[in-house]
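Peer 1: structure of the sequence below:
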Amino acid sequence: MPRQHSTPCGVRYSHLYRIGAEEVRLTVDDDAVLLETDGPVARLILNRPAKHNAIRFDDLDRLVELLHEAEEDDSVRVIILQGRGKSFCAGHDYDDAVRSYGLEPGADGEKPRRPSQRSRLARDRRLGMNYMAFHYSLKPVIAQIQGVCVGAGLYIAELVDLAICADTARFSHAEQRLGLAGNTWHLNTQIMKYGPKRARELLLLGEEFNGTQAAEWGLVNRSVPEEDLEATVEEWARKVAQHPRDALVTGKAVWQMALDSLGGTQQFWRGYVGHTLGTNLRFEPDEFNFLRERSHLGTRDAFADRDSHYNGNGKSR
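Peer 2: This next block holds a predicted model:
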């Protein structure tokens, strides 16, 4: 039977399994985000496969709580971040974002009152700190990427220590087509990772690229056939875990100091202010307005209309 106990975050269930001579502990707090530990390796798992692991604000909060739990577990030396099912992460669940920002029309169709700047800044600061938690994790994090990796999922992939993807993985910054156009959370990291011209291309065009290109452009360390992905990530994690615990943590701390000398922390403070500004635009009548299209078409069709517009197949609204 599962063992149940209370935490400040609510009720948790711990499952202890034995595989051969090794114990495997599965901790479940919310079905959308899971933490598994297997000896020195922890796995943070996004678990909304039917939604391609589109992440809600509460899911991201919980993901960071579990990241910190893995950091504080002295048996854990390395953390794998993965998505269950066909995709790694399809970005933020847009319906949840609209509700969280108070932009959903009322039951009678009444247009919502625009959120205050102070409430938006508070919400976006929290979001920025969640991204920063992966950038400044105490222990190495490896992203295991298959299927779709877009928006929030791609942000995290850009921020963690190592990343391995399937050749067939599909990446994009399509979220920039919602009115951001190069305004993002961690531009320092993106400029260093891709180079300034490539970073501007990926953010301004928002076009899709595959795993092979991701490896060529420095987003991931390796791109491998999809059937080899899990085994490759596991092999890397076990190799990283051979280092002494103190060496891994102090090595990461010095890495973080180097990042800060390049403006590592400051990029997130700029990022949350930029996100509030970039998601509070005034659209002119001839410009594509995703929120307006969503109110007419629904979320799925509005996304299709957005991509048609930005791919040059649609007309400006």
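Peer 1: C-alpha only now, for contacts and for neighbours.
Peer 2: OK.
Peer 1: in what helix or strand does the spatially most central residue of the chain lie?
Peer 2: By CA atoms, centre = their mean, the chain has its centre lying nearest to Gly153, at 3.0 Å. Per DSSP states H and E: Gly153 is located in helix 152-159.
Peer 1: and Leu26, by the same measure?
Peer 2: Leu26 is part of strand 22-30 when elements are defined by DSSP H and E.
Peer 1: only the buried residues of that strand, if you could.
Peer 2: Neighbour counts over strand 22-30 (16 or more other CA atoms under 10 Å) mark 24-30 as buried.
Peer 1: just list what it packs against, helices and strands only.
Peer 2: Strand 22-30 is packed against strand 10-19, strand 33-38, with contacts defined by 3 or more CA pairs under 8 Å, 6 or more residues apart in numbering; DSSP states H and E.
Peer 1: out of those strands, deepest packed?
Peer 2: Neighbour counts (mean count of other CA atoms under 10 Å) averaged over each of those peak at strand 33-38, with a mean of 22.
Peer 1: can you give the distance of it from its chain's centre?
Peer 2: 17 Å (CA atoms, centre = their mean, to the nearest Å).
Peer 1: what is the burial count for the closest residue in space to Gly211 that isn't next to it in sequence?
Peer 2: Spatial nearest neighbour of Gly211, chain neighbours left out: Asp167 (4.3 Å); criterion: CA to CA, 6 or more residues apart in numbering. Each residue near Asp167 was counted by other CA atoms under 10 Å, and the total is 22.
Peer 1: wait, Asp167 touches Thr212, no?
Peer 2: Yes: using CA atoms under 8 Å, Asp167 is in contact with Thr212, at 5.5 Å.
Peer 1: I have a second one here; can you model it like the first so I can compare?
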Amino acid sequence: MTVRVTYEDAVAWVCLDRPPLNLFDTSQQLAAELALRELEAREGLRAVVFTGAHGHFSAGGDVKEMGTLAPGEAAGYAERISRLTRQVAALPVPVIAAMEGFVLGGGCELALAADVRVCAPTARFALPETPLGLIPGAGGTQRLPRLIGLSRAKDIIFSGRMVHADEAARIGLVDAVVPEEDLTGTARAWSLRYTAGPAAALAAAKQAMDAGMAAPLEEGLDLERALFEPLLAAGERTEHFRRFQAPRVEAAASAAH
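Peer 2: Presented below is the predicted three-dimensional model:
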């Protein structure tokens, strides 16, 4: 398989593995779709980590294959790559992209669909489609401006230039740059931080933020209220409230003595 899925308890690790650069040709796209269907059906899943093999995350779409597409095949190709990143973004659990080497084109757009991004110093980001006579087709023109601001996104997309890891961290494209040997451990630590929280609350928080950012403020506030109310009424909060209050009660008792 060119997309490998392994599990560590409630965390799924999805590794792109099509040597040497993990390019997204049609077979890789279909393999990724199968992996996502597996994740969507997985009971008890609490977080997902995307990685890449062979020292790279993904160098994006297979330009050689794209150059051979007949006009009638373009619509299906475009629909498929757009659907793929939408499926990643729609996963109801925290999604982490742990990246090194090339993170280009569709690979960069896959990372943009994640909730959190961490990379090694070797990471190189780019959306090179515009200089090739295209535009990013898997969410890049929409997610990148929302993440780093419109002006910076325009520069990166218009020029197709490479963004090194230090600049990516400075402009908010990634959340952390860590030594290459710490990349997996950092992604694992973040995933465990999220899996420790209540599943329903995490899913609702993700939905509220993602959908709210695409709506006017008042609509976002209405959605937040609608998601908050059933959580407040549900029994899951009782256990977590008790855990939250216990250390405070113990601290107050100690202070009283």
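Peer 1: coming back round to it: overlap in contacts, Asp167 and Thr212 of the first structure.
Peer 2: The contact sets of Asp167 of the first structure and Thr212 overlap at Ser223 (CA atoms under 8 Å, 6 or more residues apart in numbering).
Peer 1: can you redo the helices and strands packed on strand 22-30 of the first structure as CSV with distance to Arg62 of the first structure?
Peer 2: As requested, these are exported to CSV (distance: least, CA to CA, whole Å):
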stretch, distance to Arg62 of the first structure
strand 10-19, 11
strand 33-38, 7
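Peer 1: still on that earlier bit, the residue nearest to the centre of the first structure maps to what in the second structure?
Peer 2: Aligned by TM-score structural alignment, Gly153 of the first structure pairs with Gly107 of the second structure.
Peer 1: Arg77 of the first structure too?
Peer 2: Taking TM-score structural alignment as the criterion, the aligned counterpart of Arg77 of the first structure in the second structure is Arg46.
Peer 1: ok, its match to Leu112 of the second structure distance?
Peer 2: Distance from Arg46 of the second structure to Leu112 of the second structure, counting by CA to CA, to the nearest Å: 20 Å.
Peer 1: relative to the second structure, which residues correspond to stretch 32-43 of the first structure?
Peer 2: Aligned using TM-score structural alignment, stretch 32-43 of the first structure spans residues 2-13 in the second structure.
Peer 1: end-to-end on that stretch?
Peer 2: From its first residue to its last, stretch 2-13 of the second structure covers 14 Å (CA to CA).
Peer 1: so what's the gap between that stretch and the chain middle?
Peer 2: Centroid displacement of stretch 2-13 of the second structure relative to its chain, using CA atoms, centre = their mean, is 15 Å.
Peer 1: now tell me what touches that stretch from outside.
Peer 2: If you take CA under 8 Å, 6+ apart as the criterion, stretch 2-13 of the second structure is touched by 14-18, 28, 31-32, 35, 39, 44-51, 191-192, 195.
Peer 1: let's see that with 6 Å instead.
Peer 2: The contact list for stretch 2-13 of the second structure (CA atoms under 6 Å, 6 or more residues apart in numbering) reads 14-18, 31, 45-49.
Peer 1: now stretch 45-54 of the second structure
Peer 2: Stretch 45-54 of the second structure has contacts (CA under 6 Å, 6+ apart) with 10-17, 57, 93-98, 191, 195.
Peer 1: now, these that are in strands?
Peer 2: 11-16, 95-98 (DSSP state E).
Peer 1: break down the stretch 1-150 of the first structure into its helices, ranges please.
Peer 2: Using DSSP state H, counting those that start in this stretch, the helices of the stretch 1-150 of the first structure run over 57-72, 94-100, 117-135.
Peer 1: before we move on, the earlier item: run through the residues that contact the residue nearest to the centre of the first structure.
Peer 2: If you count contacts by CA under 6 Å, 6+ apart, Gly153 of the first structure has them with 89, 91.
Peer 1: for Ala204 of the second structure, which non-adjacent residue is spatially closest?
Peer 2: Leaving aside its chain neighbours, Ala204 of the second structure sits nearest to Leu227 (6.2 Å; criterion: CA to CA, 6+ apart).
Peer 1: just give the nearest non-adjacent residue to the aligned partner of Arg56 of the first structure in the second structure, would you?
Peer 2: When the second structure is aligned by TM-score structural alignment, the residue opposite Arg56 of the first structure is Asp25. What sits nearest to Asp25 of the second structure in space, not counting adjacent residues and going by CA to CA, 6+ apart, is Asp62, at 5.1 Å.
Peer 1: how close does the one you found sit to Lys154 of the second structure?
Peer 2: From Asp62 of the second structure across to Lys154 of the second structure, the span is 24 Å (CA to CA).
Peer 1: who has more neighbours out of those two?
Peer 2: Asp62 (17 against 14).
Peer 1: show me what the more buried one lines up with in the first structure.
Peer 2: Checking TM-score structural alignment: Asp62 of the second structure goes with Asp93.
Peer 1: cool, thanks, signing off.
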